[in-house]
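# this one's sequence-less:
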């Protein structure tokens, strides 16, 4: 397991790269599908990573707290050839077992992860209603799978976005497993 910290490719104010990806609902999803929200949270994630597994409750809490105002989209960009636990069928199973209420999409070509500059899982990007990046970073301050969060960073920032408050810090790196890239 290679641990990485998220890096800055998209900067504050940059527009979310568009996508058309297959969801676990067997439908194609585009960024335009989420334009009636006050914001969009794109989380690069997967099934097997212990850092993502440790955030399952936090991911569900993001949806419970802010999902009616902010669209939440999980994107799995891992190569299932090397990590069968991250296959499309496994994504469906994980979402069902973990009761994910947000859209979970597969980035088979890995082009979307590259466009966003995603490096690790989880790697979250929060955009406002104009699709401008307002925050890239951690879900909370529990940086190891066994840590207990004492600050719910993403929920705080999502609530600020919903209420029109300024998000002071636009980058606070997430830590997780590296995205499993295809051999080129």
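That came in fine, so what should we check first? Computed from a prediction, not measured in an experiment: that's the story for all the values here.
# Going by C-alpha atoms from here, please, whenever you check contacts or count neighbours.
Will do.
# burial count for residue 148?
12 (other C-alpha atoms under 10 Å).
# now do residue 138
Residue 138 has 24 nearby residues by other C-alpha under 10 Å.
# shouldn't it be in contact with residue 169?
No: the pair residue 138 / residue 169 is not scored as a contact, 11.5 Å apart, by C-alpha atoms under 8 Å.
# Which residues are in contact with each of these two?
Common contact partners of residue 138 and residue 169 (C-alpha atoms under 8 Å, 6 or more residues apart in numbering): none.
# Quick one: residues contacting residue 176.
3, 4, 5, 49, 51, 52, 120, 121, 122, 123.
# In helices, which of those residues fall?
Taking DSSP state H, the ones among the contacts of residue 176 that sit in helices are 51, 52.
# Could you single out the nearest of the contacts of residue 176 to residue 82?
Nearest to residue 82, judged by C-alpha to C-alpha, of the contacts of residue 176 is residue 49 at 13.3 Å.
# Is the closest one in contact with residue 120, as I believe?
No: with contacts counted by C-alpha under 8 Å, residue 49 stays clear of residue 120, the gap being 9.6 Å.
# more crowded one of these two?
Taking neighbours as other C-alpha under 10 Å, residue 49 and residue 120 compare with residue 120 leading, 29 against 20.
# Wait, the more buried one touches residue 181, no?
No: judged on C-alpha under 8 Å, residue 120 makes no contact with residue 181 at a distance of 10.8 Å.
# State the distance from residue 90 to residue 83.
10 Å (C-alpha to C-alpha, to the nearest Å).
# er, residue 123 actually
18 Å.
# Please say which of those two ends up with more neighbours.
residue 123 (31 against 13).
# How about the more buried one: what's its closest non-neighbour residue?
residue 44 (5.0 Å; C-alpha to C-alpha, 6 or more residues apart in numbering).
# next one: residue 125
Closest to residue 125 by C-alpha to C-alpha, 6+ apart is residue 136, at 4.5 Å.
# Go through the helix or strand where that neighbour lies and flag the buried ones.
According to DSSP states H and E, residue 136 maps onto strand 133-137. Using 16 or more other C-alpha atoms under 10 Å as the test for burial, strand 133-137 gives 133, 134, 135, 136, 137.
# alright, now check it against this:
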């Protein structure tokens, strides 16, 4: 009986140790602290959150070239950066898809798309597909608004109308930033991201 108890205890400890190393299976929740990252930008330079020491927060958006929803939001992502980067909330876009699964999302095509659309924000590639699972991103686009301490404050969609920005009655990201500026927590702090599923590398 004693041996069975010891074996069970050892297995339980191993389980929690493994969980601690890997983190939550479904990514960050509101209130969690996001770890820093270092990913390659379209200009070949590495970019991380620590490159913005004066930031009051970060608009981290997982997006891509090919998804129709991502395309519908490209101009709005540019507008978010143009409006809020100067206020201390820069957009940092990350392309999470495996280009082997979706060639249109290759690094070269990312460079081309950014030039065509005049992106004013860094557009990074998650080459090892290690960052998007940490965040728990599932769609493109999928937004994570962090504060200056990298605490997740909002997760979800940019607004409530992918097809027509002028018809969006709820601008979730903008409202969340305004809440942070007012010293309060965003409400809602989580919405459903609408977009294409992230294309994962085949095992």
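Thanks, I have it. On a predicted model such as this, the values are computed, not experimentally measured, just so you know.
# Quick TM-score on the pair, please.
The TM-score (TM-score structural alignment, normalised by the length of structure 1) is 0.90; 177 aligned residues with a C-alpha RMSD of 1.7 Å.
# before we move on, the earlier item: contacting residues around the alignment partner in structure 2 of the residue nearest to residue 125 of structure 1?
Aligning on TM-score structural alignment places residue 136 of structure 1 opposite residue 155 in structure 2. By C-alpha under 8 Å, 6+ apart, the contact set of residue 155 of structure 2 is 29, 30, 142, 143, 144, 145, 189, 190, 191.
# Residue 137 of structure 1 now?
Per C-alpha under 8 Å, 6+ apart, neighbours of residue 137 of structure 1: 6, 123, 124, 125, 154, 170, 171, 172, 173, 174.
# rerun that using 7 Å as the cut-off
For residue 137 of structure 1, the contacting residues are 123, 124, 125, 171, 172, 173, 174, by C-alpha atoms under 7 Å, 6 or more residues apart in numbering.
# Dead centre of structure 1: give me the residue that sits there.
residue 43 (0.4 Å; C-alpha atoms, centre = their mean).
# Whichever residue in structure 2 pairs up with that one is in what secondary structure piece?
Under the alignment (TM-score structural alignment), residue 43 of structure 1 maps onto residue 61 of structure 2. For residue 61 of structure 2, the element it lies in under DSSP H and E is strand 57-62.
# what's the counterpart of residue 138 of structure 2 in structure 1?
Match for residue 138 of structure 2 (TM-score structural alignment): residue 119.
# Assess the claim that that match and residue 177 are in contact.
No: using C-alpha atoms under 7 Å, residue 119 of structure 1 is not in contact with residue 177; the gap is 8.4 Å.
# Residue 61 of structure 1 looks like it's in a helix, true?
Yes: membership of residue 61 of structure 1 in a helix is supported by DSSP: H, G, I helix; E, B strand; the rest coil.
# what separates the aligned partner of it in structure 2 from residue 95 of structure 2, distance-wise?
Matched by TM-score structural alignment, residue 61 of structure 1 corresponds to residue 79 in structure 2. Noted for residue 79 of structure 2: a distance of 18 Å to residue 95 of structure 2, by C-alpha to C-alpha.
# State the number of residues packed around whatever residue of structure 2 lines up with residue 96 of structure 1.
Using TM-score structural alignment, the partner of residue 96 of structure 1 in structure 2 is residue 115. A count of nearby residues for residue 115 of structure 2, using other C-alpha under 10 Å, gives 12.
# against structure 1, where does stretch 170-178 of structure 2 fall?
By TM-score structural alignment, stretch 170-178 of structure 2 lines up with residues 151-159 in structure 1.
# Tell me which residues are up against that stretch.
62, 66, 138, 139, 140, 141, 167.
# Of the residues you listed - the most surrounded one?
residue 139 (28 neighbours).
# list the buried ones in the helix of greatest length in structure 2?
Secondary structure of structure 2 per DSSP H: the longest helix is helix 2-22. For helix 2-22 of structure 2, a neighbour-count test (16+ other C-alpha under 10 Å) marks nothing as buried.
# Residue 119 and residue 177 of structure 1 - which one has more neighbours?
residue 119 (25 against 22).
# From residue 100 of structure 1, how far out is the more buried one?
Taking C-alpha to C-alpha, one finds residue 119 of structure 1 at 22 Å from residue 100 of structure 1.
# go on, residue 84 of structure 1?
20 Å.
# Which of these two has more residues huddled nearby?
Neighbour totals were compared for residue 84 of structure 1 and residue 100, and residue 100 leads with 17 against 14 (other C-alpha under 10 Å).
# Is it correct that the more buried one is in contact with residue 60?
Yes: taking C-alpha under 7 Å as the definition, residue 100 of structure 1 is a contact partner of residue 60 at 6.3 Å.
# Wait, residue 198 of structure 2 touches residue 97, no?
Yes: with contact defined as C-alpha under 7 Å, residue 198 of structure 2 reaches residue 97; the gap is 5.6 Å.
# Of those two, which one has the most company?
Between residue 198 of structure 2 and residue 97, counted using other C-alpha under 10 Å, residue 97 has the larger neighbour count: 29 against 22.
# And that one? What does it align with in structure 1?
Using TM-score structural alignment, residue 97 of structure 2 pairs with residue 78 in structure 1.
# Count residues in the vicinity of the residue nearest to that match when sequence neighbours are not counted, would you?
Of all residues not flanking residue 78 of structure 1 in the chain, residue 180 sits nearest, at 4.7 Å (C-alpha to C-alpha, 6+ apart). Using other C-alpha under 10 Å, residue 180 of structure 1 is surrounded by 22 other residues.
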